[in-house]
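[1] model this:
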Amino acid sequence: MSVLPDPGASRAVLIGTGRYDHLEQLPAVSNNLTALAGLLSGPLSLRLPAQNVTIVENPPDASTVMDPLRLAATEATDTLLVYYAGHGLIDPHDALALAMPHTQPGRIETSLNYDWLRQILLDSRAQRHVVLLDCCYSGLALGRMSASQGLADHAAVEGTFLLAASAETRTALAPVGDTHTAFTGALLDMLRHGVPAGPPLLDLETVYLYLRRTLQARAHPVPQARNRNSGARVALGRNQAGLPAAPVTVAAGSEHPDHRIWPDPAAISTVVGFFTNLAAVREVSGLTQQEVSRRSAGRISTGTVSRLVNRHTLPATWTTTAAYLSACGVPDDQIQQWHGSWQELRRNASTTQEARSGAPGGGRAEAGKARRLSVLWRGRGH
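    Coordinates of the predicted model:
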């Protein structure tokens, strides 16, 4: 069964090198990072809080990549997503390396060894890992390519879904004049517009098949994918092509189409995830806030609907949330599951508050650190 990660318990690290001293420039990489970060934080994808997305652009050295990646691997308990765009190199021992601004042909030590990144993933606390590699072998830089294995074989990690752009030439990776590289551009379009006649959730298997068809039709190299332990069921967002094109008016008591997939309360482990999924309920229903209020038979107003899904702390009582879910058309058995998630989060919040009572500001300090990292590493290398 496909599942959307809990945004509060998930992290994304987006790494990109577009400026090089000795390799071909890839100016589209900067656009890739900005656009992908925006989508991952927005309603068209995972809705990750901004502080849970770290951008590492044109890193001057390996530690600039490894430090925020290690932090994200420590913080993520649901899903850890790692993205790299730039030149990918294969060294004389058939090991994958990621090119950095100062990488020199024939001097693989000036690159980022992918095995270092792989080890962090293996040691991560996250239940699931997603690795997106938008890179080529850059055969002109090393003068050789691996004929026996593809990029995905070199980069595969147990417990991970890995999706790699199999670009073998520089022009296929980043067509001149395009805003984005070929692979990432197709990925962004899919997240924004969805897959016609596709499933409600854009799980990674769907993403891979769509990108394969799309890039092949454009005469671009075909992506590779490797799946470990059902990683293909992780979704990157809801299929926008399957959602109502505009809010609809539904008579009270009428049934919603059977194909609607409601947010899964069992996948919620954080307060952020609770409210993110609560907002998604109305989107899936296709109802306006006014319609939700009307269908609640006066139990909640339009303003209450807006305030409920934009809260940052759990409501002290369950009544309003139950009325909202019922008015949106969520089945009774799922409303009971939502109630269970609310109760569990309330218990966890009480326990956490008690634990922090002797350490004022501890949690806030950590959150601030993550936000500063996001800004700090984006600014380096410019």
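[2] make it CA atoms for all contacts and neighbour counts henceforth
    Fine.
[3] in stretch 225-242, what's buried?
    225-227, 231-242 (16 or more other Cα atoms under 10 Å).
[4] Only the buried residues of the longest helix along the chain, if you could.
    The longest helix of the chain (DSSP state H) is helix 332-356. Across helix 332-356, burial judged by 16+ other Cα under 10 Å covers 334, 335, 338, 339, 341, 342, 345, 346, 349.
[5] helices or strands up against the longest strand belonging to the chain?
    As assigned by DSSP state E, the longest strand anywhere in the chain is strand 79-90. In terms of contacts (3 or more Cα pairs under 8 Å, 6 or more residues apart in numbering; DSSP states H and E), strand 79-90 is packed against strand 11-16, helix 28-41, strand 96-98, strand 128-136, helix 139-142.
[6] another one to check against the first:
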Amino acid sequence: MSVLPDPGASRAVLVGTSRYQHLEQLPAVSNNVQALAGLLSSPLSLQLPDQHVTVVENPAVAHTVVGAVRQAAAEATDTLIVYFAGHGLVDSQDALSLALTDTEYGRIETGLPYDWLRQVLLLDSRAERHVVILDCCYSGLALGRMSASPGLADQAAVEGSFLLAAAAETRTALAPVGNTYTAFTGALLDTLRHGIPGGPTLLDLGALYRHLRLTLEARGFPVPQARDRNSGAQVALGRNQADLPAPPVTTSPGAGSGERPWPDPRSIRTVTGFFTALADVRVISGLTHRAVSQRSAGRISAGTVGRLLNRSTLPTTWGTMAAYLSACGLPEDQITQWQAVWQELRAEATSAEADAMGPAVPPRRGPDSGRAWQRTFSVFRRERG
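    Alright, predicted model coming up:
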């Protein structure tokens, strides 16, 4: 079953090297990284908070990249996305190395061995799922020619992950001169923005890979490759924008709700994820704030809908959210699931607040406490007497 990651428990690290001291320049890579960062934070994709997306452009040394990935790996508990665009090198041992700004061909110490990142994902990551996207080339090829050996996916494989690699053969136009993006990342961005007509409700990595393969092959570009480990292909990077339902014709709450791809509350782990999915409910319903208010029979106003969806803390009572979900058309069994998630997150927040306050400190009751009270009372009587 495809699932959208909880944005509050997920992280992304986007690395791009567009400027080189010794290799051909790749100006489109900078556009790749900035556009993907904006997309991952937008409603068209995962709606990751800005602070959960780390962009590393033109790193000069390997530890800059490794440090960023290690930090994200320690913070993410749901999904960790690692993206690299730039030149790639393959050494005499057929190991993949990612080219940095000062990388020189034939000098492996100037690059970033992919295996270093792989070890971070394997050993240091708390995330349940990993997504690795590699849009890289070998040096020695002119700008606009990127390549990858047939074994690239095997080299870069990480247990519990989905690897999406760019070209699997040496062909031109992977990074066409003058294009805004590289061919592979450009097709990925276009798919996330506009969707797949007739495709699935969620753009999981399996569907994305199949669509990108057909699209790029039809354009005469190198064909991408993928490797799925432990159902990583079921991780979605957004909703299919070409498959969003039209606004409901009926005005009765719940009508036609079974046909709508509602967010699954069981995938929510954080308060951020809760409100992201809550806002997604209205988008899927096709209703405006005013329409939600009208369908609630006056229980919530349009302004209340807006305030609810812009909160950062959970309401202390359930009534408003129940009215909102019902007005959007969710069936009762799903509303019950939402309530259970709300109760769980409320309990976690209460527990966290109690831990932050620390244990209550009881009054000091030493062996002399009684005598000290008697002395104080005696002084009080003398002063009053």
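[7] Send over the TM-score of the superposed chains.
    Once superposed, chain against chain, the TM-score is 0.89 (TM-score structural alignment, normalised by the length of structure 1); 355 aligned residues with a Cα RMSD of 1.9 Å.
[8] ok, back up a step: now for the longest helix of structure 1, which elements pack on it?
    Short answer (3+ Cα pairs under 8 Å, 6+ apart): helix 332-356 of structure 1 packs on helix 319-328.
[9] any idea how far the helix it packs on is from the chain center?
    From the chain centre to the centre of helix 319-328 of structure 1 is a distance of 28 Å (Cα atoms, centre = their mean, to the nearest Å).
[10] Report the buried residues of that helix.
    320, 321, 322, 323, 324, 325, 326, 327, 328.
[11] cool, and stretch 265-278 of structure 2?
    Applying 16+ other Cα under 10 Å to stretch 265-278 of structure 2 flags 265, 267-278 as buried.
[12] Ends of it, what's the gap?
    Using Cα to Cα, to the nearest Å, one end of stretch 265-278 of structure 2 lies 9 Å from the other.
[13] All the strands of structure 2, in order from the start?
    Under DSSP E, structure 2 gives strands at 11-16, 53-57, 79-90, 96-98, 112-113, 129-138, 145-146, 161-165, 171-172, 202-204, 225-228, 236-239.
[14] of all those, which lies closest to residue 191 of structure 2?
    strand 202-204 (8.8 Å; Cα to Cα).
[15] Give the buried residues for the closest one.
    202, 203, 204.
[16] Please tell me how far that strand is from the chain's geometric centre.
    13 Å.
[17] what's the mean gap between that strand and the aligned bit of structure 1?
    Following the fit onto structure 1, the mean deviation recorded for strand 202-204 of structure 2 is 0.3 Å by mean Cα distance after the TM-score superposition for structure 1.
[18] Which neighbouring elements make contact with that strand?
    strand 236-239.
[19] After superposing, tell me the mean distance of the strand it packs on to structure 1.
    Relative to structure 1, strand 236-239 of structure 2 is 0.2 Å off (mean Cα distance after the TM-score superposition for structure 1).
[20] which bit of structure 1 covers that strand?
    Using TM-score structural alignment, strand 236-239 of structure 2 lines up with residues 235-238 of structure 1.
[21] List of residues touching that stretch?
    2-5, 44-46, 191, 194, 200-204 (Cα atoms under 8 Å, 6 or more residues apart in numbering).
[22] swap the cut-off to 6 Å and go again
    Contact partners of stretch 235-238 of structure 1, identified using Cα atoms under 6 Å, 6 or more residues apart in numbering, comprise 3, 4, 45, 46, 200, 201, 202, 203, 204.
[23] Kindly indicate which of those residues lies nearest residue 115 of structure 1.
    Nearest to residue 115 of structure 1 among these, with distances taken as Cα to Cα, is residue 204, at 23.0 Å.
[24] neighbours around that closest one, how many?
    24 (other Cα atoms under 10 Å).
[25] looking at the strands of structure 2, which is closest to residue 253 of structure 2?
    Among the strands of structure 2, strand 236-239 sits nearest to residue 253 of structure 2 (Cα to Cα), with 23.2 Å.
[26] Now do that closest one: distance to the chain's middle.
    That offset, for strand 236-239 of structure 2, works out to 9 Å (Cα atoms, centre = their mean).
[27] counting contacts, what elements does the following helix or strand past the longest helix of structure 1 pack onto?
    Helices and strands here follow DSSP states H and E; after helix 332-356 of structure 1, the next one along the chain is helix 362-379. Here helix 362-379 of structure 1 touches strand 53-57, going by 3 or more Cα pairs under 6 Å, 6 or more residues apart in numbering; DSSP states H and E.
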